[in-house]
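1. Sequence first, then the predicted structure, then my questions.
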Amino acid sequence: MARKPIHLQAAGKLTPRDRIWAAVRAHLRFTFASVADCVVEHAPAEAQVRRIDEDTIKTYVESLVRAGFVRRLNPTRKARYEPALFELVRDVGVHAPRLTKAGEPVTQGAGRLAMWRVMRKLRRFTRAELAAKASTEAHQVAVEDARSYVHHLVKAGYIAVVTPGRPNHPEVYSFVPSRNTGPLAPQIQRVRHVYDPNLGKVVWHPEADA
């Protein structure tokens, strides 16, 4: 099938969803099998599993259909074994849509992703400014969430304190350009480790400051 001259993958360690979305974007029209083949062909060098099973591909593609990113071209197949054929109708870029099986947006982690994108553009910011600029009508970022995220990214070296806080004057921060590792937001794990999916590794843990 014809392919678009586009970049297939975001930087860093890709999830199965990322790899399926990249394969979908690589074709004007596709089947489950062609996506599976493309996933193998463009598997990252560090991928432990090159192939993704067809059930996983089917589940994600069907969620894309329900969300309006993809449409089914042959809903009524002429032959019993004719493969389901799809077409990408809404390309939103390299970031794979995060959807439930019903095609609804997954909001978990959306606030931190928004903060990560915003802080890389701002020269200086407070926690309140970061929360405000990362908020949308659909998803509000609480200042407390910004406080926790900034705290951990300072520990991990992604953010520097420009002006220490004092009474009636909030702390001011700046993003460290050399720590712009990619489009995926560093994650704060339950054990309080900072994991960077762009690098595929833990970049800070509490024991590091002990």
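-> Happy to help now that I have it. Source: prediction; values computed, not measured.
2. For the rest of this, base every contact and every neighbour count on C-alpha atoms.
-> Will do.
3. Would you map the strands across the chain?
-> Taking DSSP state E to define them, one finds strands in the chain at 29-30, 70-72, 86-88, 159-163, 172-175, 187-188, 194-196, 201-204.
4. Can I get the ones you listed in CSV including mean neighbour count?
-> Converted to CSV, those look like this (neighbours: other CA atoms under 10 Å):
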stretch, mean neighbour count
strand 29-30, 22
strand 70-72, 19
strand 86-88, 20
strand 159-163, 16
strand 172-175, 20
strand 187-188, 20
strand 194-196, 21
strand 201-204, 16
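5. got TSV for those, with distance to Arg19 too?
-> As requested, the strands of the chain are arranged in TSV below (distance: least, CA to CA, whole Å):
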stretch	distance to Arg19
strand 29-30	14
strand 70-72	16
strand 86-88	15
strand 159-163	30
strand 172-175	29
strand 187-188	19
strand 194-196	18
strand 201-204	19
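6. ok, second structure coming up, stack it against the first:
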Amino acid sequence: MSRKPIDKQQPSQCRQAIWDEVRNKEDWTFTAKELDVMLDASTIREYLAALAKAGYLQVISEGKRGESNVYRLINDVGHEAPRIRKDGTPVTQGNGRLQMWNAMRIIKQFTPVDLAFNATTDEVEIAESEARNYCQALHRAGYLSVKTPAKTGLKGKPGSGQATRYMLIPTMWTGPQPPQIQRTKQIYDPNLKKVVWSKVEGGAE
């Protein structure tokens, strides 16, 4: 099979494609060459090595003289590919958006304050400003509807105003991975594997 150039793949797509193949292998035993994914061979080997260091895989036979290691999956944590660095340590960047994305589906309607509170865990704390920015981005991209617009409070009466209350549009739950706000001022949905909103174009594609 011809391999799609690595620069055409999102990092999360690379991990997920490899992880899906690992979980599909009979007896969960395989070599890197047996994984049928359209990625550069070095990328596959690198992620497998990281999974082994993190305790997801076991090396049951080390390859010699150019041969591939034989791995076995020993810690199946479900569909979503583990987000780890080369040394096997977990990647926490982006976990906040994953937690917010999951919380949106559960709590139905929310203000940024509600979302930050419900998405915060012992490991990752979500700031109100972070929740507000993510809500605004997903609203622009068509994922969220505004149930109650923001209301400016009366002067001298603290608490008389109200924050925008959002709701995740049910049909816009595209999958388990959170939409990503990219540096290029666009929103990429890893579940759909496409850019769904671009500031340059001013709307969804």
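-> That came through, no problem. Only a predicted model underlies this, so the values are computations on that prediction, with no experimental measurement involved.
7. After superposition, what is the TM-score?
-> The TM-score (TM-score structural alignment, normalised by the length of structure 2) is 0.81; 182 aligned residues with a CA RMSD of 2.1 Å.
8. about what we covered before: out of the strands of structure 1, which gets nearest to Arg120 of structure 1?
-> Minimum separation from Arg120 of structure 1 across these (CA to CA) falls at strand 172-175, 6.1 Å.
9. Could you pull up the residues touching Val91 of structure 2?
-> In this structure, Val91 of structure 2 makes contact with 83-85, judged by CA atoms under 8 Å, 6 or more residues apart in numbering.
10. likewise Thr184 of structure 2?
-> Neighbouring residues of Thr184 of structure 2 by CA under 8 Å, 6+ apart: there are none.
11. quick one on the thing from earlier: between the strands of structure 1, which gets nearest to Thr107 of structure 1?
-> Per CA to CA, nearest to Thr107 of structure 1 of the strands of structure 1: strand 187-188, 14.5 Å.
12. What lies in contact with that closest one?
-> In contact with strand 187-188 of structure 1 (CA under 8 Å, 6+ apart) are residues 112, 149, 152, 194-197.
13. for the residue positioned nearest the centre of structure 2, what are its contacts?
-> Ranked by distance to the mean C-alpha position of structure 2 (CA atoms, centre = their mean), the top residue is Gln177 at 4.2 Å. For Gln177 of structure 2, the residues meeting the contact criterion (CA under 8 Å, 6+ apart) are 98, 101, 189-191.
14. Return the closest of those residues with respect to Val124 of structure 2.
-> Leu98 (10.7 Å).
15. Now which residue in structure 1 aligns to the closest one?
-> Applying TM-score structural alignment, one finds that Leu98 of structure 2 aligns to Leu113 in structure 1.
16. how deep is that match tucked in, by neighbour count?
-> Leu113 of structure 1 is surrounded by 16 other residues when neighbours are defined as other CA atoms under 10 Å.
17. measure it to Ala26 of structure 1 for me?
-> Distance of Leu113 of structure 1 to Ala26 of structure 1, given as CA to CA, to the nearest Å: 24 Å.
18. And the strands of structure 1: which comes nearest Thr136 of structure 1?
-> Minimum separation from Thr136 of structure 1 across those (CA to CA) falls at strand 187-188, 20.5 Å.
19. which parts of stretch 53-62 of structure 2 are buried?
-> Going by neighbour count (16 or more other CA atoms under 10 Å), the buried part of stretch 53-62 of structure 2 is 53-54, 56-59.
20. Show me where structure 1 has its helices.
-> Under the criterion DSSP state H, structure 1 carries helices at the ranges 16-25, 32-41, 54-67, 110-119, 127-134, 143-156.
21. which of the ones you listed is buried the deepest?
-> Highest mean neighbour count of the helices of structure 1: helix 16-25, a mean of 24 (counted as mean count of other CA atoms under 10 Å).
22. still on that earlier bit, can you list the helices of structure 1 in CSV and add distance to Phe175 of structure 1?
-> CSV is the format used below for these (distance: least, CA to CA, whole Å):
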stretch, distance to Phe175 of structure 1
helix 16-25, 26
helix 32-41, 34
helix 54-67, 34
helix 110-119, 6
helix 127-134, 11
helix 143-156, 9
